[in-house]
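**Q** Using only what follows, build the 3D model:
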Amino acid sequence: MVRRKSLKGDYCPSARSLDAIGDWWSLLIVRDAFDGLARFGEFQKSLGIARNILSDRLRTLVDRGILETISAPGGGAHQEYRLTRMGRDLFPVMVALRQWGERHLFAAGEAHSRLVERETGRPVRLDVRTEDGRPIEAGDAIILKVPVEDGE
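**A** The predicted structure is shown next:
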């Protein structure tokens, strides 16, 4: 198997973010953690993932500060996984992925899960805005790249 190149020191925030998250299994674990899942068995049942892969992804998410382990309520040897502040900050990323999927990967009227505000039941929507609050689209923005010195 080819070893994945680390993007930890990359100049691009997107590359560093993807390096920290790892892969799609990790994002699905984060999704389930937002949905209240906390135990190894709950993640395994929800995802249908092999135990060794799940164990590796959970360990990686803990090592990278996205999840933390806590003792399960009531004591015992069991531990639970909880999103850290860093993990909870992935919420807009997860909403953006949902919205993109709803827009492009489902037929009109096709049933799918919905993300709603707990208190009101109203749909959650994410907009991209400038610092002063104006809506902005991809064509209205550019990435200012860090100059790379010769020899790098």
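**Q** Going by C-alpha atoms from here, please, whenever you check contacts or count neighbours.
**A** Noted.
**Q** tell me which element the residue nearest to Phe40 when sequence neighbours are not counted is part of?
**A** Using C-alpha to C-alpha, 6 or more residues apart in numbering and skipping the chain neighbours, the partner closest in space to Phe40 is Glu80 (7.3 Å). For Glu80, the element it lies in under DSSP states H and E is strand 79-83.
**Q** orientation of the host helix or strand of Thr60 relative to strand 79-83 in degrees?
**A** In this structure, Thr60 sits in helix 51-63 according to DSSP H and E. Direction vectors for helix 51-63 and strand 79-83, defined by axes from the mean of the first three to the mean of the last three C-alpha atoms, to 10 degrees, enclose an angle of 50 degrees.
**Q** Determine the set of other helices and strands touching helix 51-63.
**A** Of the remaining helices and strands, those touching helix 51-63 by 3 or more C-alpha pairs under 8 Å, 6 or more residues apart in numbering; DSSP states H and E are helix 24-34, helix 40-47, strand 67-71.
**Q** Could you also give me the structure for this next sequence, so I can compare it with the first?
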Amino acid sequence: MTPVAEQWGEALRTHLALGEARSPVRAAAAFSADAGFFAVAGRDDEDGWPYFRSVAGGPGDGSPDDVEALCTVCEEAVHPRGLRIAGVPWRRESREVISDAVTGSELELALLRDGDRAHAMWVVRAGQDVCVFVLVDGESRAGGADEAPVSETRSLALDFASFLAGQGY
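**A** Next up is the predicted model:
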């Protein structure tokens, strides 16, 4: 792992409370369309990569490249038709534009739900080429993502995006 990826991984873990017990965040990624993933982190040292990038398949298997899909997210702030991330279809449920209180820059925020609505993910576009993906822990309630963790995770995602905006991303 590169020093930059380690630095971003630590920033994700710290800002998104991934090391704390009962964190509402299952996994998170900070992504740059220009540089690829800065980092991916999972809760309690879990490997977060499987949530954001397919490991099966390869060139010519007919499935869209996850990184290409993430670039599209950064460009379009999640197209209403949805997208596939790591083989999971996600649909946009809501989208809003929020002004960052510190920098005044605009942050685009989208709530995605998977096909069976068991999981939720916040996507925040912090800059033209930078997105943050925050997967809500869907295991807290059988049959779907609990709204309390979804709301709490929204705040954490916006806080991290604000941190990125403050760092110049």
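**Q** Quick check: TM-score for this pair?
**A** The TM-score (TM-score structural alignment, normalised by the length of structure 1) is 0.27; 68 aligned residues with a C-alpha RMSD of 4.8 Å.
**Q** Could you identify the helix or strand that succeeds the strand holding Glu80 of structure 1?
**A** On the C-terminal side of strand 79-83 of structure 1, the nearest following helix or strand under DSSP H and E is helix 85-88.
**Q** in that following helix, what counts as buried?
**A** For helix 85-88 of structure 1, a neighbour-count test (16 or more other C-alpha atoms under 10 Å) marks Gly87 as buried.
**Q** now stretch 148-157 of structure 2
**A** Taking 16+ other C-alpha under 10 Å as the basis for neighbour counts, the residues of stretch 148-157 of structure 2 that come out buried are Pro149, Val150, Thr153, Arg154, Leu156, Ala157.
**Q** and what of stretch 45-62 of structure 1?
**A** Leu54, Arg57, Leu58, Thr60, Leu61, Val62.
**Q** Return the closest of these with respect to Gly41 of structure 1.
**A** Looking at the buried residues of stretch 45-62 of structure 1 and their distance to Gly41 of structure 1, the nearest is Leu54, at 9.8 Å (C-alpha to C-alpha).
**Q** which residues does Glu96 of structure 2 contact?
**A** Contacts of Glu96 of structure 2 were listed using C-alpha atoms under 8 Å, 6 or more residues apart in numbering, and they are Glu108, Leu109, Ala110.
**Q** Can you name the helix or strand that it falls in?
**A** Assigned by DSSP H and E, Glu96 of structure 2 belongs to strand 88-99.
**Q** Give the buried residues for that strand.
**A** Along strand 88-99 of structure 2, these residues count as buried under the neighbour rule (16+ other C-alpha under 10 Å): Trp90, Arg91, Arg92, Arg95.
**Q** Tell me how far the residue nearest to Phe40 of structure 1 lies from Ala33 of structure 1.
**A** Distance, Glu80 of structure 1 to Ala33 of structure 1, by C-alpha to C-alpha, to the nearest Å: 10 Å.
**Q** more neighbours, these two?
**A** The neighbour count for Glu80 of structure 1 versus Ala33, taken as other C-alpha atoms under 10 Å, is higher for Ala33 (20 against 15).
**Q** The residue nearest to Arg31 of structure 1 when sequence neighbours are not counted - how many residues pack around it?
**A** The shortest distance from Arg31 of structure 1 to any non-neighbouring residue, by C-alpha to C-alpha, 6+ apart, is to Met94 (7.1 Å). For Met94 of structure 1, the neighbour count with other C-alpha under 10 Å is 16.
**Q** What's the first helix or strand after the helix or strand harbouring Thr72 of structure 2?
**A** Using DSSP H and E, Thr72 of structure 2 sits within helix 66-76. On the C-terminal side of helix 66-76 of structure 2, the nearest following helix or strand under DSSP H and E is strand 83-85.
**Q** Mind listing what's buried along that next one?
**A** Counting neighbours by 16+ other C-alpha under 10 Å, strand 83-85 of structure 2 gives Leu83, Arg84, Ile85 as buried.
**Q** helices or strands up against that strand?
**A** Other helices and strands packing on strand 83-85 of structure 2, by 3+ C-alpha pairs under 8 Å, 6+ apart, are helix 66-76, strand 88-99.
**Q** how about those in TSV, adding distance to Gly36 of structure 2?
**A** Supplementary listing: those in TSV, determined by distance: least, C-alpha to C-alpha, whole Å:
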stretch	distance to Gly36 of structure 2
helix 66-76	7
strand 88-99	20
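**Q** Looking at the buried residues of strand 88-99 of structure 2, which is nearest Arg13 of structure 2?
**A** Here the nearest of the buried residues of strand 88-99 of structure 2 to Arg13 of structure 2, counting by C-alpha to C-alpha, is Trp90; it sits at 23.8 Å.
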